[in-house]
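> I'd like to go over a predicted model; first the sequence, then the structure.
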Amino acid sequence: MHPHADPQNPTDPDNAHPDNPSDQSSPSQDEAAPKTPPSSSDIKRWRQYLADERAEAAVYRQLAQRRDGEEREILLALAEAEGRHEAHWLKLLGEHAGMPKAASIRSQMLGFLARNFGSVFVLALAQRAEGRSPYAKDPAATRAMAADEQIHEEVVRGLATRGRNRLSGTFRAAVFGANDGLVSNLSLVMGMAATGVPATVVLFSGIAGLLAGALSMGAGEYVSVRSQLELLKATRPTQATLTAAPALDIEHNELVLVYLARGMSREAAEHRAAERMGVYSCDCDPSLSLHPEVEETVNEHEAVGSAWGAAISSFCFFASGAIVPILPFIFGMTGFAALAVAGTLVGIALLSTGAVVGLLSGTSPLTRGLRQLAIGLGAAAATYGLGFVFGAVIG
């Protein structure tokens, strides 16, 4: 550029360069710069985008502080990408950026969870948030930004999966136990109350249902998980081939059958058998797994969890759920008022557990909560109806 050229004056002859199109400062297709002054609704929307991008970048940085190694680098890279999006909205807003705007309720909740709780819930919520990005339909956002959000969803999904796998065994037992306690004991209390028996009978029936159900759930979960672990262990290859290989008849090499049974091709099986029998050596570590299925089995063990952990969780959470319907009777309430309070308390608990499952699975917490509520109250209503009929018949 000429030293006296005015960069703010497009009519300056030193800025035109009509013979050199590459010097023209036309915006690229992905910059999506507005050609007309932004409307008030545009400014409002862009300022909200800006606030949310800042909040989400802060969430990823806060999560990175609790991580190290590869996970830390991934989270910092996500924060950097959100920073690029922030710069885009700042550029579009210009003088209209104004004072920092409050982030959306969703982004504020993410920030609160990131600062105070574990990353599993945060990442599950962030996965859902990235998947609902409006950039794909907003002409002011670039195609690259929309693509970023799609990729971010998959990145966060991968990070969240690690946490979900660590929680799956015990957490599954906890959620199922709590829901079973809530629904089964509410149904029991409703059915007994509908027959017209005294409130003390309803209370003791609820206590009996709590103890019986908690013990049954704990024992059943222990047996279930223990059996599953034993089945998985039975499928894991042993090191018997290492000790038996030197004594095998090379002319009738049954070691090949072992590897064929594990899913190897015949060529790979014969190659591995020759290595084990010492026909020739390889640079592999004999202690390593002989087939990818071994690694998968180990991962399955992690996902199933421990039998005792699952049993204790089932017992405690079933009991914590089953005590809710009998709380009104414990505190001396009777009649329809006690049933109404019990149903309300159980409904709140069902909404909460459903919402937690929804959060961890990356789906709508409200949808999952309402589904749990409908199932639980539906079962209780059906039992109440049966109890009323039985009471009328017996009476």
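Received the coordinates, thanks.

> from here on, just use CA atoms for contacts and neighbour counts.
Noted.

> following the one helix or strand residue 48 maps to, which helix or strand comes up?
Residue 48 belongs to helix 40-65 when assigned by DSSP states H and E. Next helix or strand after helix 40-65 toward the C-terminus (DSSP H and E): helix 69-93.

> A further structure is provided below for comparison with the first:
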Amino acid sequence: MAAPEDTRAGLGGAAPTPAEVKRWRQYLADERAEAAVYRDLASRRGGEEREILLALAEAEGRHEAHWIGLLGDRVGEPRKGDIRTRMLGWLARRFGSVFVLALAQRAEARSPYDADDDATRSMAADERIHEEVVRGLAARGRNRLSGTFRAAVFGANDGLVSNLALVMGVGATGVSAQYVLITGIAGLLAGALSMGAGEYVSVSSQRELLDASNPGGDSRSALPHLDVDANELALVYRARGMTEAEAATQAAAVLKDNSLAPAPADDTHEIVGTGIGAALSSFCFFASGAIIPVLPYLFGATGLTAIIISAVLVGVALLVTGAIVGLLAGASPLRRALRQLAIGFGAAAVTYLLGLLIGSWLNQGQ
């Protein structure tokens, strides 16, 4: 528990008011719930990450002790943490994924201790640091998700927006529902194949560039025949970014065991999975998104009714994918979800208006 001199103004000797007791009990419940979340997450991890999460739980325990000290015999029956923290605990016990860490990061950012005189300065500082610690752990998880998962999320979103726009644009011209259905399926297949091919080329090209940076077999076979006193091996390492002194040291070490070291790893470069894996995920998830605007037509809906149902279904899906992207980015899931919805509906609205204009023009020409 913090020493009295570490507390802020407002912790005098007077008995706390009922409102203060209620607030302190809620803080105590929240700290206990947050500590439980970190312990649950730690139980699904090992090594350094487990140690970090347990240390966070221990820190929440210190905050818990502060509120117990203030409450004294007023602690009362254990209370439940707030709804967000309880939801985090439920997710942590069942999934323990990067999404839980992303939510925990946002929960730490919303700490009320900065504005509460009954919390200590060190507790407020702890919460700010906890946010950064959880941000770092979440970043590890985001990196592990790699490009295959991101290709899936963005592929689904592209399928939703592009095929909704296509279906609404064609439907607005007044053509039959059967024609709209055929157009939607064609758009699904064309888009999914294009996404898959593009992702395969992109990832395969990146891996080829990485392979081109590794030492070749001919270079290794030349090592035993180099002149120790006069050779160009040091130039290899200088070309890779080492200083002259570092290159000379590295070259001398390599000549001792005749093993050419690989190029230094680029920490800022992320391997994005295999070309086949990325292509398949892009194809499948684009198709899974693109099929949604077509569903009403598959089940026999026609005209404006089909367009409205299609828009509602896609709207829900856009909110979900937007929230997922927000979590992965460490941003507000709600804000990203609404932004995704606005962009998707904006594109669909433009194509719908264009379809109305084209349909009107075609009808006038008949």
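Here it is on my side, so go on. Note that the structure is a prediction, hence the values are computed from the model and not measured.

> give me the TM-score for this pair.
The TM-score (TM-score structural alignment, normalised by the length of structure 2) is 0.92; 360 aligned residues with a Cα RMSD of 2.1 Å.

> could I get the buried residue list for the helix holding residue 48 of structure 1?
For helix 40-65 of structure 1, burial by neighbour count (16 or more other Cα atoms under 10 Å) applies to 43-44, 46-64.

> ok, stretch 228-239 of structure 2 next?
Neighbour-count burial for stretch 228-239 of structure 2 [16+ other Cα under 10 Å]: 233, 234, 235, 236, 237, 238.

> mind telling me what the last one corresponds to in structure 1?
Under the alignment (TM-score structural alignment), residue 238 of structure 2 pairs with residue 260 of structure 1.

> host element of its match?
Using DSSP H and E, residue 260 of structure 1 sits within helix 255-261.

> top helix in structure 1 by residue count?
helix 143-194 (DSSP state H).

> ok, residue 74 of structure 1 to residue 176 of structure 1 distance?
To residue 176 of structure 1, residue 74 of structure 1 is 33 Å away according to Cα to Cα, to the nearest Å.

> one more: residue 53 of structure 1?
36 Å.

> with residue 192 of structure 1 instead?
For residue 192 of structure 1, the distance to residue 176 of structure 1 (Cα to Cα) stands at 24 Å.

> higher neighbour count, the two?
A side-by-side neighbour count of residue 192 of structure 1 and residue 176, using other Cα atoms under 10 Å, places residue 192 first with 25 against 18.

> who are the contact partners of the aligned partner of the more buried one in structure 2?
In structure 2, residue 192 of structure 1 lines up with residue 170, judged by TM-score structural alignment. By Cα atoms under 8 Å, 6 or more residues apart in numbering, the contact set of residue 170 of structure 2 is 180, 183, 352, 355.

> the third one -> structure 1?
When you say that, I think you mean residue 352 of structure 2. Aligned counterpart of residue 352 of structure 2 in structure 1: residue 384 (TM-score structural alignment).

> the first one now?
In structure 1, the residue equivalent to residue 180 of structure 2 is residue 202, according to TM-score structural alignment.

> and its match, how many residues sit next to it?
By other Cα under 10 Å, the residues close to residue 202 of structure 1 number 23.

> quick one: residues contacting it.
With Cα under 8 Å, 6+ apart, residue 202 of structure 1 has these contacts: 189, 192, 193, 329.

> the last one: what's it in contact with?
Going back to what we said before, that points to residue 329 of structure 1. Residue 329 of structure 1 is in contact with 199, 200, 202, 203, 338, counting by Cα under 8 Å, 6+ apart.

> hmm, 10 Å instead?
Counting by Cα atoms under 10 Å, 6 or more residues apart in numbering, residue 329 of structure 1 touches 189, 199-204, 206, 335, 338-339, 341-342.

> which strand or helix spans the match of residue 180 of structure 2?
Going by DSSP H and E, residue 202 of structure 1 is part of helix 199-235.

> on that earlier part again, look up how far residue 247 of structure 1 lies from the match of residue 238 of structure 2.
As judged by Cα to Cα, residue 260 of structure 1 and residue 247 of structure 1 stand 20 Å apart.

> out of everything not next to it in sequence, what's closest to residue 316 of structure 1?
Excluding the flanking residues, the one nearest residue 316 of structure 1 by Cα to Cα, 6 or more residues apart in numbering is residue 214, at 7.2 Å.

> any idea what that neighbour aligns with in structure 2?
Under the alignment (TM-score structural alignment), residue 214 of structure 1 pairs with residue 192 in structure 2.

> its match touches residue 290, doesn't it?
Yes. Using Cα atoms under 10 Å, residue 192 of structure 2 is in contact with residue 290, at 8.4 Å.

> one step back: how about the contacts of residue 170 of structure 2, which pair is most distant?
Greatest spacing in these, by Cα to Cα: 183 and 352 (14.5 Å).

> so which of those two has more stuff around it?
A count of neighbours by other Cα under 10 Å puts residue 352 above the other of residue 183 of structure 2 and residue 352, at 23 against 17.

> so which strand or helix has the more buried one?
For residue 352 of structure 2, the host element (DSSP H and E) is helix 333-365.

> buried residues, that helix. List them.
Neighbour counts over helix 333-365 of structure 2 (16+ other Cα under 10 Å) mark 333-334, 336-341, 344-345, 348-349, 351-352, 354-356, 358-359 as buried.

> gap between residue 337 of structure 1 and residue 165 of structure 1?
According to Cα to Cα, residue 337 of structure 1 stands 43 Å off from residue 165 of structure 1.
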